[in-house]
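Undergrad: Have a look at this prediction, sequence included:
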Amino acid sequence: MKSIIAEVKECTMCKTHLPLGPRPVFSIAKDSKIAIIGQAPGTKVHESGIPWDDASGKLLRTWLEVTEEEFYNPSNFAIVPMGFCYPGKGKSGDLPPRPECAPLWHEQLFELAKSIELYILIGTYAQSYYLKENSKKNLTETVRNFKEYQPNYFPLPHPSPRNRFWFRNNEWFEKEVLPELKIQVQYILSL
């Protein structure tokens, strides 16, 4: 595991496309229990080098009902984004994750982390990649039908403050999905 982690940290595969240069941000251990697969680091996370070290991460930890200490313990959570480096700014937020990362690194990393019980898929990129043709016509429908992907996958919207209108328009998410997520996370962490 140490050698593949070192390899990913040294990756420069798409450096010509990265405005701030390569800085892969992820965390994983051989005994990780839950994998969190998000999009790509933003500028704040790129600077700190700590995954989910922003407002989105704070909300995500609330959804999971875990402390920072629990969240950043790689024996609990593998944090592996679809794109490991900050992809740059787009018209309405950050650009999509670089397409090279997941096919290049995910299988190699997860092959060594054999204790993972649940993959939390945050956002359309992760859901499309992992659920393939089983994902629904849009993120809302995929998240609404989260039980179809059990016990291996749990699709979520991105916990970005920019999604506040989505949360307001989809009150069922907080009432139906989050309680189930918390139960599953707490159960797996107790194993």
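TA: Cool, the structure landed. Residues are numbered from 1 along each chain as shown.
Undergrad: Going by C-alpha atoms from here, please, whenever you check contacts or count neighbours.
TA: Will do.
Undergrad: Hmm, residue 87 and residue 19 touching each other?
TA: Yes: contact status for residue 19 versus residue 87: in contact at 7.2 Å, counting by CA atoms under 8 Å.
Undergrad: Which one's more surrounded, these two?
TA: residue 87 (26 against 12; other CA atoms under 10 Å).
Undergrad: would the more buried one count as being in a strand?
TA: No: going by DSSP: H, G, I helix; E, B strand; the rest coil, the assignment for residue 87 is coil, not a strand.
Undergrad: Tell me the spacing between it and residue 141.
TA: To residue 141, residue 87 is 27 Å away according to CA to CA, to the nearest Å.
Undergrad: before we move on, what about residue 84?
TA: 27 Å.
Undergrad: what number of residues lie near residue 75?
TA: 20.
Undergrad: which residue packs closest to it, ignoring adjacent ones?
TA: residue 32 (4.2 Å; CA to CA, 6 or more residues apart in numbering).
Undergrad: Residue 40 now?
TA: residue 83 (4.7 Å).
Undergrad: next up, a second structure to put side by side with the first:
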Amino acid sequence: MNETFEELLHRIRACRICVEEPIAAPLPHEPRPVVVGSHRARVLIAGQAPGTRVHASGIPFDDRSGDRLRDWLQVDREVFYDPDHFAIAPMGFCFPGLDAKGGDLPPRRECAPAWRHTLLEHMPQIELVLVIGQYAQAWHLGTDRHARLTDTVHDWRRFFERDARPRVLPLPHPSWRNTGWLKKNPWFEADLLPVLREQIRRYVGPK
């Protein structure tokens, strides 16, 4: 890796591949890649793609989903946005736009193949990856994942306890649209969240 980490992050934040070399329809707005890279953080949050509010602010998880995620982790905004604690790299760095029903489109397909392997190579210190949503689970778990997100998250022990580094913990998306899912799956709060919070206490300590 001849390129420095800072140079890589600069190139990512200047990326226009989904406008200039799109696989499908070009991105319907100006790109604004959102990523938090770190040489020090031991926890990587691998999400899906920014939403409208994050696109406007440029701050990852700067929305109600972020509020819920921080509650799951039991950290405040100051800790969450400290790159000494968390790296944040979604599968798509830019807001992908909205579908016909007003929901967010999937992450752009150009983004992960162009950047993800190189970015992860620059963060070898990561010890825990929180894999949020089906797109991040498809990339990080591959064919080991189940067809349904619920089954993948329910099978979290198999992924988390295997002899590999970094450890991987699959999570549902913290969107408030998933409130019904959380009510239907109480094991998530009873069984998975305590382990998640224990890991965060382990890796996200005082400087």
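TA: Okay, I see it. Not measured: the values here are computed from a predicted model.
Undergrad: what residues are up against the aligned residue in structure 1 for residue 127 of structure 2?
TA: Counting by TM-score structural alignment, residue 127 of structure 2 lines up with residue 117 in structure 1. Contact analysis of residue 117 of structure 1 by CA atoms under 8 Å, 6 or more residues apart in numbering lists 33-34, 152, 188.
Undergrad: between the residues you listed, which is closest to residue 25 of structure 1?
TA: residue 34 (17.1 Å; CA to CA).
Undergrad: how about the closest one, what's its partner in structure 2?
TA: Checking TM-score structural alignment: residue 34 of structure 1 goes with residue 43.
Undergrad: again, but for residue 50 of structure 1
TA: In structure 2, residue 50 of structure 1 lands on residue 59 (TM-score structural alignment).
Undergrad: in structure 2, which spans are helices?
TA: All helices of structure 2, identified by DSSP state H, fall at 5-13, 17-20, 52-57, 64-73, 77-80, 111-121, 133-141, 149-154, 156-160, 179-184, 187, 193-203.
Undergrad: mind putting these in JSON lines, distance to residue 104 of structure 2 and mean neighbour count included?
TA: Converted to JSON lines, the helices of structure 2 look like this (distance: least, CA to CA, whole Å; neighbours: other CA atoms under 10 Å):
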{"stretch": "helix 5-13", "distance to residue 104 of structure 2": "21", "mean neighbour count": "15"}
{"stretch": "helix 17-20", "distance to residue 104 of structure 2": "16", "mean neighbour count": "16"}
{"stretch": "helix 52-57", "distance to residue 104 of structure 2": "8", "mean neighbour count": "16"}
{"stretch": "helix 64-73", "distance to residue 104 of structure 2": "13", "mean neighbour count": "17"}
{"stretch": "helix 77-80", "distance to residue 104 of structure 2": "24", "mean neighbour count": "14"}
{"stretch": "helix 111-121", "distance to residue 104 of structure 2": "16", "mean neighbour count": "15"}
{"stretch": "helix 133-141", "distance to residue 104 of structure 2": "13", "mean neighbour count": "20"}
{"stretch": "helix 149-154", "distance to residue 104 of structure 2": "18", "mean neighbour count": "19"}
{"stretch": "helix 156-160", "distance to residue 104 of structure 2": "26", "mean neighbour count": "17"}
{"stretch": "helix 179-184", "distance to residue 104 of structure 2": "17", "mean neighbour count": "12"}
{"stretch": "helix 187", "distance to residue 104 of structure 2": "27", "mean neighbour count": "12"}
{"stretch": "helix 193-203", "distance to residue 104 of structure 2": "26", "mean neighbour count": "15"}
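Undergrad: one step back: measure the residue nearest to residue 40 of structure 1 to residue 62 of structure 1 for me?
TA: On the measure of CA to CA, residue 83 of structure 1 and residue 62 of structure 1 end up 23 Å apart.
Undergrad: does residue 96 of structure 2 really touch residue 105, like I thought?
TA: Yes: using CA under 8 Å, residue 96 of structure 2 is in contact with residue 105, at 5.6 Å.
Undergrad: Residue 166 of structure 1 pairs with which position in structure 2?
TA: Checking TM-score structural alignment: residue 166 of structure 1 goes with residue 181.
Undergrad: ugh, typo on my part, it should be residue 75 of structure 1
TA: By TM-score structural alignment, residue 75 of structure 1 lines up with residue 84.
Undergrad: My guess is that match contacts residue 41. True?
TA: Yes: Residue 84 of structure 2 lies in contact with residue 41 (CA under 8 Å); the separation is 4.7 Å.
Undergrad: Okay, the residue nearest to residue 80 of structure 2 when sequence neighbours are not counted and residue 204 of structure 2: tell me how far apart.
TA: In space, and not counting its chain neighbours, residue 80 of structure 2 is closest to residue 86: 6.4 Å by CA to CA, 6+ apart. Look at residue 86 of structure 2 and residue 204 of structure 2: by CA to CA, they are 8 Å apart.
Undergrad: And the two? Which one has more around it.
TA: The neighbour count for residue 86 of structure 2 versus residue 204, taken as other CA under 10 Å, is higher for residue 86 (24 against 18).
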